[in-house]
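Visitor: structure for the following, please:
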Amino acid sequence: MEIVRKMNVPASFLYKTIIDSVLSDIHTQTGKKISEKQLKGFKYVKTFSKNSKATIRIEDITNNQSYQYRTTSNKNDFMVAYEMRPLTEDSCELRYTEKMESFGYMDRLHLVGQIR
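Guide: Below is the predicted model of the structure:
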């Protein structure tokens, strides 16, 4: 899935908002305080519920331009990418992309049913 939207904020503001959220999530999940410079390649386990955990890996990060991460569990692999392109000083284009691969046979059947 891909969504492209014009945002009425500078690309730098949108990027900082996303990164601040990521750093907060890492701190909440791991207790570690890391910097933006340490994000690329960083992996941690996130607990979604009592019985649901996944490994999150920051795959790519480019200051004020892009952020990409992958969430992998025993059921699926989920990739999300944000790309920001300045349009004017006060606006940008956000391109949000997500891709999912399911590992279980029943999960794949369920996804096929959702697509149709």
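Visitor: please make it C-alpha for all contacts and neighbour counts, starting now.
Guide: Fine.
Visitor: check which residues of the helix or strand hosting F13 are buried.
Guide: Using DSSP states H and E, F13 maps to helix 11-30. For helix 11-30, a neighbour-count test (16 or more other C-alpha atoms under 10 Å) marks 11-12, 14-15, 19, 22-24, 26 as buried.
Visitor: what distance separates the helix or strand following that helix from the centre of its chain?
Guide: Sequence-wise, the next helix or strand downstream of helix 11-30 (DSSP H and E) is strand 43-49. Distance of strand 43-49 from its chain centroid, counting by C-alpha atoms, centre = their mean, to the nearest Å, is 13 Å.
Visitor: run through who's touching strand 43-49.
Guide: 26, 29-30, 53-58 (C-alpha atoms under 8 Å, 6 or more residues apart in numbering).
Visitor: run the last query once more with 7 Å
Guide: The contact list for strand 43-49 (C-alpha atoms under 7 Å, 6 or more residues apart in numbering) reads 29, 53-58.
Visitor: run this one through as well so I can compare:
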Amino acid sequence: MKFKKTINAPQQYIFDKVIESVLFDIERSINRKLNAKVLQGFEYQKVISGRDASTIKIDEVTIPSVYAFSTETPTGYYTTRWEFKNVSEAQTEIFINESMKAKSLMQVTNNFIMRAFMQQAKKRSMQAMLDKMVESYKKGGA
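Guide: A predicted model of the protein is given here:
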């Protein structure tokens, strides 16, 4: 899935908000605080929706332009890459690319069907998340 959006907030601000969210997620998963400087290459376990544990690895952190991670679940491998492009002092173009590779033929079929039904919902969710970041910026960068 590919997603592209230009938003009215500075590149560094949006990048920082994404990394802040990542750090919060890691802290909840491992009960330990980290900082952005040690993220690249960091790997941790996370239980998603009360099911099996997934392994998440931070593949790339290039401040303030790239955040990429991969996730291995019992059923497949997923990669997500966020790119932040400075359009102007107050605008950022965001590219999000997600891909998946199933571990079994049955899962390939399941992923195809789920993608058909869930892709629009996933894009709406990403849009809502970005809208909240922009709103936060407009309210003074809280």
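Visitor: one step back: reformat the buried residues of helix 11-30 of structure 1 as a markdown table; add distance to P86 of structure 1.
Guide: Shown next, in a markdown table, are the buried residues of helix 11-30 of structure 1 (distance: C-alpha to C-alpha, whole Å):
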| residue | distance to P86 of structure 1 |
| --- | --- |
| A11 | 6 |
| S12 | 9 |
| L14 | 10 |
| Y15 | 11 |
| I19 | 17 |
| V22 | 21 |
| L23 | 23 |
| S24 | 25 |
| I26 | 27 |
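Visitor: ok, of these, which one's closest to S66 of structure 1?
Guide: For the buried residues of helix 11-30 of structure 1, the closest approach to S66 of structure 1 (C-alpha to C-alpha) belongs to Y15, at 7.4 Å.
Visitor: what residues does the closest one make contact with?
Guide: Counting by C-alpha under 7 Å, 6+ apart, Y15 of structure 1 touches N64.
Visitor: do the same with I19 of structure 2
Guide: A36.
Visitor: what range does stretch 58-68 of structure 1 cover in structure 2?
Guide: Alignment note (TM-score structural alignment): stretch 58-68 of structure 1 is matched to residues 58-68 of structure 2.
Visitor: quick one: the helix holding F13 of structure 1 to structure 2 mean distance?
Guide: Superposed on structure 2, helix 11-30 of structure 1 shows a mean distance of 0.4 Å to its aligned residues (mean C-alpha distance after the TM-score superposition for structure 1).
Visitor: the host helix or strand of E59 of structure 1 - contacts with which helices or strands?
Guide: Secondary structure from DSSP H and E places E59 of structure 1 in strand 52-62. In terms of contacts (3 or more C-alpha pairs under 7 Å, 6 or more residues apart in numbering; DSSP states H and E), strand 52-62 of structure 1 is packed against strand 43-49, strand 66-72.
Visitor: the last one to strand 43-49, inter-axis angle?
Guide: Per axes from the mean of the first three to the mean of the last three C-alpha atoms, to 10 degrees, the angle that strand 66-72 of structure 1 makes with strand 43-49 is 60 degrees.
Visitor: ok, average deviation of the helix or strand just after strand 66-72 of structure 1 from structure 2?
Guide: The element immediately downstream of strand 66-72 of structure 1 (helix or strand, assigned by DSSP H and E) is strand 76-88. When structure 2 is superposed, strand 76-88 of structure 1 averages 0.5 Å from its matched positions, counting by mean C-alpha distance after the TM-score superposition for structure 1.
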